[in-house]
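A.B. asks: what's the 3D shape of this:
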Amino acid sequence: MAAKLSIQSDWDQVLRKPEGEAWISCKIAGKPTIYGTLKSNGNGPDGNPEVISSEEFVVHKVTKKNIVVSCPRLNISRKFVSPYTSFSRVHSKNVTCMDISSGGGLGVSTSTDQTIKIWQTNNGEIRRVLEGHIYDVYCCMFFPSGKVVLSGGMDAQVKIWSVDDGSCPVTLKGHKGGVLDLAIVDRGRNIVSCSRDGTARLWDCGQASCIAVIGDSSVPINGIAVGLADNAVNLGAPKETPSDREVGTEGKLLILAQEDKLLKGVGLHSRESIFVFEGSDAFNCCTAISSVGVLAGAQDGNIFHLDIRNPKIPIETINRTGSPVLSLVPFKDGYIASHGDGSCFITQQYSDEVLQLTGPDCESLYKVVAFEKNIYTCCRDGLIRKYQLTDL
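C.D. replies: The predicted structure follows:
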């Protein structure tokens, strides 16, 4: 595990106060943790806090929402970014999943308060409450139009909702266990769901019917992703003539993140196995970051970067916290990863700088979503946080 630089979760609020003091620490496996402090020395001429650090750390730059700190002894530097705003009134309990509409104006989120809510991203005002699932709702996402929402839950059902009036015209039934993740194919005539029952299902939304069942094990599939594969990747050919209700599956790779430490790639059109990679622990999430690149996050904190043309040996394995990887999302030329200890990292492909979003105090960050230069996270503490990355 790489050196871990941590900062007090509410550092931005503390350092705005006269003589406010926040803690900072640096840890590397097998060595004693280095502890230090950051102390406010008032505001400078530009209105930003002037911060001095204890001797083991160096403060390089401070604004109202950003601070860059290094620990020279362990040769690590990090830019910490605090929330632009937080929405505390959307849900009353853990916020387990969320998504942002294609226009950026609306959010949808699920919670252990057993609700799905649609809200405005500018102020958190609730627009719709979607009711119909039994028990907890695990996952939700907008269709590309931004006018329709997809959800899945403990009741083994997938539901399709109207954003305009909150109605649920379509319910997809067939899974034998809770629905854990969802993916939309192209514009959304077809969608994919995965479940604790060990299967992924390809659905025709128009006829509310299952086109195909992919996977036949009893091992839960915790996460899925659909990506457009490079032409050089052989995705196989269907053994039978596909249904005319199947639209946009050609050239697509379905990635399955499984509880049994296996990451699988399947040709969505052919249903053929393309690769199987065995990781170090249960896989929680996955995403495609290019036509040949796949990321998968495991329970032990490992993030595996694979090239699907040669998936047996990872391009790299990253572990920043040792805490479960709960969410992965492509961002710019890199990606964002959220973890079970509340940490959230933005990695950029062509930069050594790693940004860390702050705010949660050791509470699980279940999902992260990016829209342009805004980042949204949802957390076990019941908050939805919004970050603005104006300098990226």
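
A.B. asks: CA only for contacts and neighbour counts going forward, please
C.D. replies: Fine.

A.B. asks: Show me what the lengthiest strand in the chain is packed up against.
C.D. replies: Assignment by DSSP state E gives strand 34-43 as the longest strand of the chain. Using 3 or more CA pairs under 8 Å, 6 or more residues apart in numbering; DSSP states H and E as the contact definition, the elements that strand 34-43 packs against are strand 21-27, strand 49-53.

A.B. asks: quick one more, to check against the first:
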Amino acid sequence: MGKNITVAHIQYDFDAVLEEEHENDDGFYINVDRNLNEIKEYRIKVLANNEGVDAGEKNSFEKINSHLYMAQLNGQKFLFNTIKKDYSKMFEGADYTAVDSIKVPTKQFILGTTEGNIKVLDSNFSLEREINQAHAGEITKLKFFPSGEALISGSQDMQVKIWSVKDGSNPRSLIGHKATITDIAIIDRGRNVLSASLDGTIRLWECGTASTVHTFSRKENPHDGVNSIAVFVGTKEQLLESPDIKKRDLEFGTYGKHVIAGHASGVITVHDVFSRRQITQLPSKFTSSCNSLAIDVNDPNYIYAGYENGMLAQWDLRSPEHPVDEFSINEGVRINSVCFADEFLLVSSGLDTSIKFDITRDPKSQHPVIASKAPIFLVSDDNEVNQFCYTPHSESQKEVITVGKHNFFALYNLSSDVFI
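C.D. replies: Next comes the predicted model:
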């Protein structure tokens, strides 16, 4: 069942305990999940007079930089990344389910909630606008259009809606799906968008007319629910197989685009958006729902998929028979979200685990490799993360927003200029 990722959790306020001037025998805890039924607790004692900590015989705990800490416990290395800014108490009574950000015309953020509300925030995370009851059900996906002047939302109410960021008006509603909307992808400037649903379809919409241009589904099982989609530009070989015609009515920028979909069956399909063909199918390797997937933007032949049974897989679309690599995270516990960001992968697992994996390059083939030996655990108060949003501030500030249940809304700096 692939390589096992040993999961660790550290006391949420451990950094505050470290700053105490007096000796603290209680210190703070680090729990290591040896398996589903066995947890090993380590106590890190804080010594007086800033003399450091006592992690136990042959163990250690140290600060790497302003937000990164490393523990060596029983011969195993664990890394912990603290929160840069916790916004969870900014708004009351919300379980956050969706998030996105944009830099133009100004930096802004959007949040979706279980109640169907949308919050628009400015660059300082202050509330600019709230669209109450935007949907009759939970918001499942939010995205800014590239202009930053509009956003698009999907919901459990089976509808996709377009909103003005400036005044909160709703000029278009895209209606036709027969089950929960699970994901949305925008093509180029946004004249066309794709929406995925548990009804087994991916719809290509023309936003100006709010009409369905085409409906995609898995040809072997058209009712196989779609949990996650991503759009990428096809390779030269794939483009050669596309039809000679390069323009269709009500389509803008679809030529050369492919959409990949993770299904409830665990199967992953790839469709050529322009030619309408299903061109690739990856098998249900784990006989478990593919909950979330992400494209490696540095090499779109590679994708990362998270499954209901806790498996994380890396696939090469050129060799669809089996995964390139596979990992077990909290065996049997669902993976909620997978997000590729720059040169790392973010994974949310179960009720309380969020992990950053660095993506390195194989020295010979230069193919991407998941660096699984020293994953970095994002510190939180046992919060379940529903979605990640990569929002780099600069080269030295690779920031990520996480949102989830119980008002959880936090900003992490995941930069690391230290070789570990």
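
A.B. asks: What value does the TM-score take for this pair?
C.D. replies: Scored by TM-score structural alignment, normalised by the length of structure 1, the superposition of the two chains gives a TM-score of 0.90; 384 aligned residues with a CA RMSD of 2.5 Å.

A.B. asks: So for residue 211 of structure 1, which of the helices and strands packed on strand 34-43 of structure 1 sits nearest?
C.D. replies: The closest of those to residue 211 of structure 1 is strand 21-27. By CA to CA, the value is 49.9 Å.

A.B. asks: Quick check: buried residues in that closest one?
C.D. replies: Buried positions in strand 21-27 of structure 1, judged by neighbour count with 16 or more other CA atoms under 10 Å: 21-27.

A.B. asks: Need those residues in JSON lines (columns: distance to residue 178 of structure 1).
C.D. replies: Compiled in JSON lines, the buried residues of strand 21-27 of structure 1 are given as follows (distance: CA to CA, whole Å):
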{"residue": "21", "distance to residue 178 of structure 1": "45"}
{"residue": "22", "distance to residue 178 of structure 1": "42"}
{"residue": "23", "distance to residue 178 of structure 1": "41"}
{"residue": "24", "distance to residue 178 of structure 1": "40"}
{"residue": "25", "distance to residue 178 of structure 1": "40"}
{"residue": "26", "distance to residue 178 of structure 1": "39"}
{"residue": "27", "distance to residue 178 of structure 1": "38"}
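
A.B. asks: between these, which is closest to residue 260 of structure 1?
C.D. replies: Each of the buried residues of strand 21-27 of structure 1 was scored against residue 260 of structure 1 by CA to CA, and residue 27 proved nearest at 30.1 Å.

A.B. asks: Nearest residue to the counterpart of the closest one in structure 2 in space, please, no chain neighbours.
C.D. replies: The equivalent of residue 27 of structure 1 in structure 2 is residue 33 (alignment by TM-score structural alignment). The spatially closest residue to residue 33 of structure 2, leaving aside those adjacent along the chain, is residue 39, at 4.6 Å (CA to CA, 6 or more residues apart in numbering).

A.B. asks: List the residues that contact the one you found.
C.D. replies: Contacts were defined as CA atoms under 8 Å, 6 or more residues apart in numbering; by that measure residue 39 of structure 2 touches 31-33.

A.B. asks: need those residues in TSV with distance to residue 311 of structure 2, can you?
C.D. replies: Rendered in TSV, the data for the contacts of residue 39 of structure 2 read as follows (distance: CA to CA, whole Å):
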residue	distance to residue 311 of structure 2
31	21
32	19
33	16
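
A.B. asks: which residues of structure 1 fall in helices?
C.D. replies: Secondary structure of structure 1 (DSSP state H): helices located at 11-14.

A.B. asks: so who does residue 229 of structure 2 touch?
C.D. replies: Remark: with contacts taken as CA under 8 Å, 6+ apart, residue 229 of structure 2 is in contact with 183-185, 196, 259-262, 292-293.

A.B. asks: Next: residue 291 of structure 2.
C.D. replies: Going by CA under 8 Å, 6+ apart, residue 291 of structure 2 touches 227-228, 262-264, 305-308, 335-337.
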